[in-house]
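J.: Sequence and computational prediction follow.
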Amino acid sequence: MNILLIGSGGREHALAWKISQSPRVTKLYCAPGNPGIAELAECVDIAADNIPALKDFALQNKIDLTVAGPEVPLTLGIVDEFELAGLKVFGPSKAAAQLEGSKMYAKKIMKKYKIPTAAYAVFTDAQKALEHVYMSRFPVVIKADGLAAGKGVTVAVSLVEAKRAIHAALRDKVFGEAGAQIIIEEFLSGEEASLLAFCDGKDFVPMVSAQDHKAVYDEDKGPNTGGMGAYSPAPAVTKEILRQVGETIFKPLLDGMAKEGAPYKGVLYAGLMLTPGGPKVVEFNCRFGDPETQAVLPRLQTDIVDIFEACLGGQISAQKISWSDAAAVCVVLAADGYPGQYAKGKEISGIAAAAALPDTCVFHAGTAKQDGRLVTSGGRVLGVTALGADIPAAIKNAYKAAGLISFPGLHKRKDIGKKALAYLP
């Protein structure tokens, strides 16, 4: 098979790494890719949101399956466009991808189909939003409605913070159109977890659990990022919670989306809060999570191409999917200043030494080649993932590998996986 992977981040490097292991793959392309992906696939200089050019490339190169990594091409309707051209593509339709493209849409669907989530209100007017928070109990959660690369969410613990977030979105337009409408939610207490599922429009098969670390600094301090690391499994997600999530979230969502005329095919990501009243949805994403993918896929033992085709063929419930019992921890190496302003072009060293360690992968996220040197080109630069017999062993292995890599201004959290330790005997 000829396969086209779309995207350029750490998630796409992990997908390229797993797809390339399939004996069914004849040729793997990635658009636009990155230097790490270039070691596994032929990178094509087409932006992930340039759907006409991607479609032309897929037709000209007889692509048998396209896998869309990031959310933007999915919300723009790449699946619909490719299918109209007779091309097979893994991911949800434009209508189904609204679950991530519009938080208000997701909230309406959850309310309609009785899926547990936080109470909320929607605003386009800053003064009305401020009047709402005056009457609210803090903390409150303020979210840009549209896509904001993981940075459109503020947990405001005071009126001052809430005002700042509301004005940033509605008055100062820092998120552009994505923040023209905001959602103000009640704050959910509990432990966060991520559960992804392979979906075929009517049925789903959950993946192994994971937990992301959103805040930039240790102990969950500082602003939210796209994710500073992840581990899998998340011990907080017990078998009983898995059952509850399946029955109260995944099943009613898939049934509801089918009734809406937008059956959901692809990967569905449920960001969860494990509250005393049971699991509730914080957000839905319409694709693999980043960096959860870098912790989950190294545990996958089944050919991922077979899984993609089972989803597209409505046969996911018949697909046997095997996972390693090993634990995985991914530590993100970021540029100093991220998620704010940061420098680029810093030379990176030590990747080969880290990747040579047993059961270790170094996934490129924000890297580039410059005059033959590997340099930083993004806020999240690398994701270092290591396996271990259990979470403590995986933490030790991941930080050992991460310690071998350096570039000026490197920043990483030092507590990835720490929350899991409280559940261990």
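T.: Structure's in. What do you need?

J.: switch to C-alpha atoms for all contacts and neighbour counts from now on
T.: Fine.

J.: May I see the buried residues of stretch 390-406?
T.: For stretch 390-406, the neighbour count (16 or more other CA atoms under 10 Å) marks 390-395, 397-399, 401-402, 405-406 as buried.

J.: Closest one of those to Ala236?
T.: Ranked by distance to Ala236 (CA to CA), these are led by Ile391 at 12.7 Å.

J.: who's in contact with the closest one?
T.: 231-232, 327-329, 417, 420-421 (CA atoms under 8 Å, 6 or more residues apart in numbering).

J.: let's go with 6 Å and repeat that
T.: Counting by CA atoms under 6 Å, 6 or more residues apart in numbering, Ile391 makes contact with Ala327.

J.: I'd like the distance between it and Cys361.
T.: According to CA to CA, to the nearest Å, Ile391 and Cys361 sit 16 Å apart.

J.: And Ile6, by the same measure?
T.: From Ile6 to Cys361 the distance is 20 Å (CA to CA).

J.: Which of the two has more residues huddled nearby?
T.: More neighbours surround Ile6 than the other of Ile6 and Cys361, with 27 against 24 (other CA atoms under 10 Å).

J.: so is that one in a helix, a strand, or just coil?
T.: strand (DSSP: H, G, I helix; E, B strand; the rest coil).

J.: Same question for Leu333.
T.: Applying three-state DSSP: Leu333 is strand.

J.: try it against this one:
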Amino acid sequence: MKVLIVGGGGREHAIAACVAKSPKADQIYCAPGNAGIAEYAVCVPIGAMEFDKLVAFAKEKEIDLVIVGMDDPLVAGLVDEMEAAGIRTFGPRKNAAILEGSKAFSKDLMKKYNIPTAGYENFTDPEAALAYLENASYPIVLKADGLALGKGVLICQDFEEAKEGVKTIMLDKKFGTAGNEMVIEEFMTGREVSVLSFVDGKTIKTMTSAQDHKRAGDGDTGLNTGGMGTFSPSPFYTKEVEAFCEQHIYQATVDAMAAEGREFKGVIFFGLMLTADGPKVLEYNARFGDPEAQVVLPRMKNDIIEVMEACIDGTLDQVDLQFEDNAAVCVVLASDGYPVSYEKGYEITGLEEFKKHDGYYCFHAGTKFDGDRIVTNGGRVLGITAKGKDLKEARANAYAATEWVQFENKYMRHDIGKAIDEA
């Protein structure tokens, strides 16, 4: 079977590594890919949003399965384009990817179908938003409606900060058209947990839990990023929490989308907040999380191609989804200055060390070839993942492995998974 993966980050590297283990995959391509993905796949210089070129390439190479890793092409309808050309594709169609593409849509869906989430209001008029905020309880959360690389969320402590937030999102359009509409949401407190799931339109099978660290600095300080590290499983995701979510959130979401005529096939990422009032949905994503995929997929026992085909064919109920009884931690090595400004093009050394150790992974997020050298090419450069018998061992292994890799302006958080010690 010939497989094409669309994307070029750490998530797609984790997917490629998983696909490469499948006896079904004879040839893997990735567009555009990166220097790490090149170990498993032929990287082709086509951008994830160049739909015409992607479809033409898939036809030319007689691709049997396309896997869309990224949110932008999913929300813009790449799956629809591929399917129209007769190419089997894993991921939600455009009308289902709106679950991530519009926060206003997803909040309205949850309200309509009684899926637990924070109280909220949607606004398209900045003046109306300001009037609402004058009498609001603080802290409060402002969210750009559309896709904003995980950065379109502002937590405001008082009205002055909220006023500045409205200006940032709706007037200055810092997140572009994502800020045409804005969600104002009550601030929730509790542990955050991420749960990824496979969905075939009617059946949902959840993967092992994880927890991301969004802030740039130690102690959850600094700006929001795409994710500075993650661990799996979450010790806070108990059997009781899982049972509640299965009853009130997971299947309810799949059924709600089907009832709206938006059958969802692919991956739903549930961002949960474990509040004093029980688990509530923080956000939905319509694809594997990044960096959550880097700790979840290495622990999956199943053949990923078989699971994805079951999602496409509507036979997921026949799959026994299984994960290893261990743990994994991922520490992101970033370029100093991320997520604001940073320099690229520095040589990365020490990558060959990972080939010598079982249970250790170096997922490339922002890298490229410069001749025969591999150099930095993004804010998040590498995701250093290690497994262990438990979370503490996995965490120690991951941090030890970060020392194997060197590049100029290397930056990381030193407290990824520290919550484990409090569990």
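T.: Perfect, thanks for sending it. In this text, all values refer to a predicted model and were calculated from it rather than measured experimentally.

J.: Could you get me the TM-score between them?
T.: For these two chains in superposition, a TM-score of 0.98 is obtained (TM-score structural alignment, normalised by the length of the second structure); 423 aligned residues with a CA RMSD of 1.0 Å.

J.: To which residue of the second structure is Ala16 of the first structure aligned?
T.: When the second structure is aligned by TM-score structural alignment, the residue opposite Ala16 of the first structure is Ala16.

J.: Could you tell me how many residues sit around its match?
T.: There are 25 residues near Ala16 of the second structure, going by other CA under 10 Å.

J.: Aligned to Gln319 of the first structure, what sits in the second structure?
T.: In the second structure, the residue matched to Gln319 of the first structure (TM-score structural alignment) is Val319.

J.: And the residue nearest the centre of the second structure, how far from Met207 of the second structure?
T.: With distances taken as CA atoms, centre = their mean, the residue of the second structure nearest its centroid is Gly289 (1.8 Å). Distance from Gly289 of the second structure to Met207 of the second structure, counting by CA to CA: 12 Å.

J.: Overlap in contacts, these two.
T.: Overlap of the contact sets of Gly289 of the second structure and Met207 (by CA under 6 Å, 6+ apart) is empty.

J.: And Ile204 of the second structure, how far from Phe51 of the second structure?
T.: From Ile204 of the second structure over to Phe51 of the second structure (counting by CA to CA), the distance is 29 Å.

J.: actually Lys111 of the second structure, not the one I typed
T.: Distance from Lys111 of the second structure to Phe51 of the second structure, by CA to CA: 34 Å.

J.: So which of those two has more stuff around it?
T.: Set Lys111 of the second structure next to Phe51 and count neighbours by other CA under 10 Å: Phe51 wins out with 18 against 15.

J.: Map the more buried one onto the first structure.
T.: With TM-score structural alignment as the criterion, Phe51 of the second structure matches Ile51.

J.: Apart from its chain neighbours, what residue comes closest to that match?
T.: Ile78 (6.1 Å; CA to CA, 6 or more residues apart in numbering).

J.: same deal with Val332 of the second structure?
T.: Nearest non-adjacent residue to Val332 of the second structure (CA to CA, 6+ apart): Gly383, at 4.4 Å.

J.: that's a strand at that neighbour, yeah?
T.: Yes - using three-state DSSP, the secondary structure at Gly383 of the second structure is a strand.

J.: how many other residues sit next to Thr302 of the first structure?
T.: 17.

J.: contacting residues around it?
T.: By CA under 6 Å, 6+ apart, the residues touching Thr302 of the first structure are 321-322.

J.: in what helix or strand does it lie?
T.: When secondary structure is defined by DSSP states H and E, Thr302 of the first structure falls outside every helix and strand.

J.: do Ala121 of the first structure as well
T.: Using DSSP H and E, Ala121 of the first structure sits within strand 120-123.
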